[in-house]
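In: Dropping the sequence and predicted coords here.
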Amino acid sequence: MITWIIAAEIAFWIAIALGLVSRYILNLKGLSWFFFILTPFVDLALIVLTAMDLKNGAIATTAHGVAAIYIGVSLAYGKSMIAWADEKFQVLFLKKSSTKKKLSGLAKGKYEMKMWARHVVAYVIGSSLIWLMIFYVGHLKAEALFNLWRIWSIVVLVDGAISVSYIIFPKKSN
């Protein structure tokens, strides 16, 4: 199962890289959109493979839960990951200067809250998939999934507390 997760991650970044090369090097914007649109299909393939693995009698493991987390994170952060890769590609290969500015104060707090909101979206998607798996295999066979979900729940709460701290104690500009 972990092999499928790694393959999905590699396929995700290959699709993005091909999209960026198509857009900026080959000047084929239509082809670049095709590659960017492929990224959710990578997630779909991982969902199908995970479901098939469980249907074929596999014991629900932490890897199955990680697949659900991967899908949630990919769907919640996918657009921002593509934007990040786009900006890095332009800086590294097209020698454009970075337009990203360092945030401080309330702007930094708002950004951190926005990123936490994406984490919550990823958590809702991933948790839904984890709980679907738990119900599918039965709670007695899903201890690894439940334990992973509990840990992720704590991580989301800690991330939220840290994000709120940027609002309460704004970071001063350098």
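Out: Yes, it's here. Numbering: from 1, shown residues only.
In: from here on, contacts and neighbour counts on C-alpha atoms
Out: OK.
In: List the contacts of the helix or strand hosting residue 15.
Out: Under the criterion of DSSP states H and E, residue 15 resides in helix 2-20. For helix 2-20, contacts defined as CA atoms under 8 Å, 6 or more residues apart in numbering pick out 31-36, 38-39, 42-43, 46, 49, 63, 66-67, 70, 82, 85-86, 89.
In: take the one below as the second:
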Amino acid sequence: MIVAIVACEIGFWVLLVAGLAARYLLKARGLSTALLLSVPLVDVALLVFSVIDLRSGGEAALGHALAAVYLGVSVAFGHRMLGWADQRFAHRFAGGPPPVALPAKGTRERVSHERRMWLRHVAAYGIAGLILLLFAALVGDADRTASLWGPYRLWTIVLVIDGLVSFSYTARRSISSAKER
């Protein structure tokens, strides 16, 4: 299962770079579109592989939990990662404008950015949770799926810490604004 996750991660970046190379280096818009539209198919392949593995009697294990995490993160952050890579590729190879930098620390825009990123993190967490529930339902035996939830519990702690850090920007901004008055 871990091999499938690694293969999907590699597939994601290969299709992304190939799509951007076709767009900016080869000027092949049709090929670029086809390659970039196939990037989400990597996620579908991982989901299908996981479901087939579980339905054919495979034991729910850490690999399945990591696949759910990977899929949640990919769905929640995938479009943003595509945009991030597109900006940098266009700038480096096609004379595009420089990539947009993060807003400066302490600004209202940065505070808003941090909250939006945390909400994406919450979305990834929720999507992964739904996928884990799907996996557990496919197996149909709570004892055989108990190992799926260990990484998710750890992720819960990470999500809370990320939320505290994210909202600390809001608190710092509020304190700074109050001092300026």
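Out: Right, received. Where do you want to start? Here the structure is a predicted model, which is why all the values come from computation and not from measurement.
In: what TM-score do we get after superposing?
Out: The TM-score (TM-score structural alignment, normalised by the length of the first structure) is 0.91; 172 aligned residues with a CA RMSD of 1.8 Å.
In: tell me which residues in the helix holding residue 15 of the first structure are buried?
Out: Under the neighbour-count criterion of 16 or more other CA atoms under 10 Å, helix 2-20 of the first structure has 4-5, 8-9, 11-13, 15-20 buried.
In: Out of the contacts of helix 2-20 of the first structure, which end up buried?
Out: Among the contacts of helix 2-20 of the first structure, those classed as buried by 16+ other CA under 10 Å are 31-33, 35-36, 38-39, 42-43, 46, 49, 63, 66-67, 70, 82, 85-86, 89.
In: ok, back up a step: quick one: which of the contacts of helix 2-20 of the first structure sit in strands?
Out: Among the contacts of helix 2-20 of the first structure, no member falls in strands (criterion: DSSP state E).
In: Format the buried residues of helix 2-20 of the first structure as JSON lines; extra columns: distance to residue 135 of the first structure.
Out: Formatted as JSON lines, those follow (distance: CA to CA, whole Å):
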{"residue": "4", "distance to residue 135 of the first structure": "22"}
{"residue": "5", "distance to residue 135 of the first structure": "22"}
{"residue": "8", "distance to residue 135 of the first structure": "25"}
{"residue": "9", "distance to residue 135 of the first structure": "26"}
{"residue": "11", "distance to residue 135 of the first structure": "29"}
{"residue": "12", "distance to residue 135 of the first structure": "29"}
{"residue": "13", "distance to residue 135 of the first structure": "32"}
{"residue": "15", "distance to residue 135 of the first structure": "33"}
{"residue": "16", "distance to residue 135 of the first structure": "34"}
{"residue": "17", "distance to residue 135 of the first structure": "37"}
{"residue": "18", "distance to residue 135 of the first structure": "38"}
{"residue": "19", "distance to residue 135 of the first structure": "38"}
{"residue": "20", "distance to residue 135 of the first structure": "40"}
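In: Could you measure from the residue sitting nearest the centre point of the second structure over to residue 118 of the second structure?
Out: For the second structure, residue 73 is the residue whose C-alpha lies nearest the centre (CA atoms, centre = their mean; 2.6 Å). Separation of residue 73 of the second structure from residue 118 of the second structure (CA to CA, to the nearest Å): 12 Å.
In: Once you drop chain neighbours, what's closest to residue 77 of the first structure?
Out: Using CA to CA, 6 or more residues apart in numbering and skipping the chain neighbours, the partner closest in space to residue 77 of the first structure is residue 118 (6.6 Å).
In: Tell me which residue of the second structure matches up with the one you found.
Out: Alignment note: residue 118 of the first structure maps to residue 120 in the second structure; criterion TM-score structural alignment.
In: I'd guessed its match sits against residue 77; true?
Out: Yes - contact criterion CA atoms under 8 Å: residue 120 of the second structure and residue 77 qualify, at 6.9 Å.
In: how close does residue 88 of the second structure sit to residue 101 of the second structure?
Out: Distance, residue 88 of the second structure to residue 101 of the second structure, using CA to CA: 11 Å.
In: which of the two has more neighbours?
Out: Shown here are residue 88 of the second structure and residue 101; by other CA atoms under 10 Å, residue 88 has more neighbours (16 against 6).
In: residues contacting that one?
Out: Listed by CA under 8 Å, 6+ apart, the contact set of residue 88 of the second structure reads 98, 99.
In: and what of residue 54 of the second structure?
Out: By CA under 8 Å, 6+ apart, the contact set of residue 54 of the second structure is 60, 135, 138, 139.
In: The second one is in what secondary structure piece?
Out: What it means is residue 135 of the second structure. helix 108-139.
In: Could I get the buried residue list for stretch 162-174 of the first structure?
Out: 162, 163, 164, 166, 167, 170, 171.
In: Quick one: map the second one onto the second structure.
Out: Under the alignment (TM-score structural alignment), residue 163 of the first structure pairs with residue 166 in the second structure.
In: what about its match, helix or strand, and which?
Out: Going by DSSP H and E, residue 166 of the second structure is part of helix 149-180.
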